[in-house]
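Participant: Using only what follows, build the 3D model:
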Amino acid sequence: MASKQNQEESKRSVFLKSLFCGAAGAFIWGIISSIAYFFSFSEVSHGSFILRSFFSGSWTEGITGELISLAIITVLGVLPALVYYLLMKNLHGVMPGIMFGIGLWVLVFIIMNPMFYYVPTFYDLSSDTIVTTICQFVLYGVFVGYTISYEHHDRRIVANHPQKEA
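Facilitator: Below you'll find the predicted structure:
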């Protein structure tokens, strides 16, 4: 009975850590995206394009807009982590995270692009923006994917091989 309860707590723990990992990754890579935008490596900042696509005004372009955008992107970062947890947590290594990051990039910059009028179409993006944003999404995917897979694998090993009580 105690073993089943421990397994349930372990699953819940991995799930909550996965959600936190997605938010933390989105926060970290949102900051990196803003820095890349500031130094003109990219035409778009991940967080601010979400805000600027739905709201207009000078406040969206200053530090206030960047901070609000960072908060939005941090909250939204939970969604990809949830998808990774549900569909890909059993996969090991870096490649699933790389593929996940590329898939997210395609989703945001190609499939969902019409939703974000602030972002130029794929054909209008500069090569610097494409390379920079793909790299950022890949790094986010690896961060989230590797963390979730490692945590899931680690908890599974602990659940299958409990320490003997003395």
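Participant: can we go C-alpha only for contacts and neighbour counts from here?
Facilitator: Will do.
Participant: Val119: helix or strand, and which one exactly?
Facilitator: Following DSSP states H and E, there is no helix or strand that holds Val119.
Participant: ugh, typo on my part, it should be Ser42
Facilitator: Assigned by DSSP H and E, Ser42 belongs to neither a helix nor a strand.
Participant: residue contacts, it?
Facilitator: By C-alpha atoms under 8 Å, 6 or more residues apart in numbering, the contact set of Ser42 is 36, 128-130, 132-133.
Participant: Spatially, which two of these are the most separated?
Facilitator: Across the contacts of Ser42, no pair lies farther apart than Ala36 and Ile130, at 12.0 Å, counting by C-alpha to C-alpha.
Participant: ok so, going back, buried only: go through the contacts of Ser42 for me.
Facilitator: 36, 129-130, 132-133 (16 or more other C-alpha atoms under 10 Å).
Participant: Which of those sits closest to Gln7?
Facilitator: Minimum distance to Gln7 across the buried ones among the contacts of Ser42 is 38.5 Å, recorded for Thr133 (C-alpha to C-alpha).
Participant: quick one: that closest one from Ile28, how far?
Facilitator: According to C-alpha to C-alpha, to the nearest Å, Thr133 stands 14 Å off from Ile28.
Participant: again with Leu82
Facilitator: Separation of Leu82 from Ile28 (C-alpha to C-alpha): 18 Å.
Participant: again, but for Ser18
Facilitator: The gap separating Ser18 from Ile28 is 15 Å, by C-alpha to C-alpha.
Participant: neighbour count winner among those two?
Facilitator: Ser18 (27 against 14; other C-alpha atoms under 10 Å).
Participant: Next, the structure of the following sequence, for comparison with the previous one:
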Amino acid sequence: MSNHKDEVEFPKMSFLLMAVTTGFVGGILWSLIGYLCYYFNYSTIEPNILLEPFTVGTWRESWIGIILTIILYGIISIGVALVYYILLKKLNTMWVGIGYGFVLFLVVFLILNPIFPSMKPFLQNDINTLIAAACVYILYGLFIGYSISYEHNEIKYFKEKELKR
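Facilitator: As a prediction, this is how the structure comes out:
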């Protein structure tokens, strides 16, 4: 039998901070996957296209541009995770995250497309690029969505368990 006083409690991260961390890590992880897709020619869209509207010169294609782009994806992803946190955290199914990722794909490729001059219009992209990008966005949405929903349900479960004591 374990004595409750003997148990070590680690400091707990707030749920909002966990969502922010999930967003940042997700942005970095999935932008790296996007770079791998570009490197192995699954996609013709280079992830540093994000810097295109704001920079001049070829420095964005160097290592500093790649690092800056990855960090920028992490920062933008915090906002994406917060939107999921506010609107969808209570929905505990992987399909919501998959749908969220697909909606993000459509927003980037259909609505935000004119912001990026080197990105072809949606139907002019080759099928490999569209499939690779859709898969990365869907998996990114699944990562963000399921991580946040899982944590929300864990917190809810332990609160209910504590109330029953």
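Participant: so where do the helices sit in structure 2?
Facilitator: 15-39, 63-88, 94-106, 127-164 (DSSP state H).
Participant: Can I get those in JSON lines including distance to Pro121 of structure 2?
Facilitator: Formatted as JSON lines, the helices of structure 2 follow (distance: least, C-alpha to C-alpha, whole Å):
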{"stretch": "helix 15-39", "distance to Pro121 of structure 2": "18"}
{"stretch": "helix 63-88", "distance to Pro121 of structure 2": "22"}
{"stretch": "helix 94-106", "distance to Pro121 of structure 2": "12"}
{"stretch": "helix 127-164", "distance to Pro121 of structure 2": "11"}
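Participant: and Leu50 of structure 2, which of the ones you listed is closest to it?
Facilitator: Shortest distance between Leu50 of structure 2 and the helices of structure 2, using C-alpha to C-alpha, is found for helix 63-88: 6.9 Å.
Participant: List the buried residues for the closest one?
Facilitator: 65-67, 69-75, 77-78, 80-82, 84-85, 88.
Participant: What of stretch 13-23 of structure 2?
Facilitator: Buried-residue list, stretch 13-23 of structure 2, by 16+ other C-alpha under 10 Å: 18-23.
Participant: can you redo those residues as JSON lines with distance to Val56 of structure 2?
Facilitator: Conversion of the buried residues of stretch 13-23 of structure 2 to JSON lines gives the following (distance: C-alpha to C-alpha, whole Å):
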{"residue": "Met18", "distance to Val56 of structure 2": "36"}
{"residue": "Ala19", "distance to Val56 of structure 2": "34"}
{"residue": "Val20", "distance to Val56 of structure 2": "31"}
{"residue": "Thr21", "distance to Val56 of structure 2": "31"}
{"residue": "Thr22", "distance to Val56 of structure 2": "31"}
{"residue": "Gly23", "distance to Val56 of structure 2": "28"}
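Participant: Out of those, which comes closest to Pro117 of structure 2?
Facilitator: Among the buried residues of stretch 13-23 of structure 2, and counting by C-alpha to C-alpha, the member closest to Pro117 of structure 2 is Gly23, at 26.7 Å.
Participant: wait, doesn't that closest one sit right on Tyr73?
Facilitator: No. Under the criterion of C-alpha atoms under 8 Å, Gly23 of structure 2 makes no contact with Tyr73, lying 9.4 Å away.
Participant: need the contact list for Ile144 of structure 2.
Facilitator: Residues in contact with Ile144 of structure 2 (C-alpha under 8 Å, 6+ apart) are 22-23, 26, 81, 84, 97.
Participant: Distance check, the counterpart of Phe15 of structure 2 in structure 1 against Val44 of structure 1.
Facilitator: Aligned counterpart of Phe15 of structure 2 in structure 1: Val14 (TM-score structural alignment). Distance, Val14 of structure 1 to Val44 of structure 1, using C-alpha to C-alpha: 33 Å.
Participant: Next: Glu151 of structure 1.
Facilitator: Going from Glu151 of structure 1 to Val44 of structure 1 by C-alpha to C-alpha gives 33 Å.
Participant: One more: Gly101 of structure 1?
Facilitator: Distance, Gly101 of structure 1 to Val44 of structure 1, by C-alpha to C-alpha: 17 Å.
Participant: Now do the residue nearest to Met18 of structure 2 when sequence neighbours are not counted: how many residues are near it, please.
Facilitator: Excluding the flanking residues, the one nearest Met18 of structure 2 by C-alpha to C-alpha, 6 or more residues apart in numbering is Ile148, at 7.9 Å. The local packing of Ile148 of structure 2 (other C-alpha under 10 Å) involves 29 other residues.
Participant: So Ile148 of structure 2 sits against Tyr85, correct?
Facilitator: Yes. With contact defined as C-alpha under 8 Å, Ile148 of structure 2 counts as touching Tyr85 (6.6 Å).
Participant: All set now, cheers.
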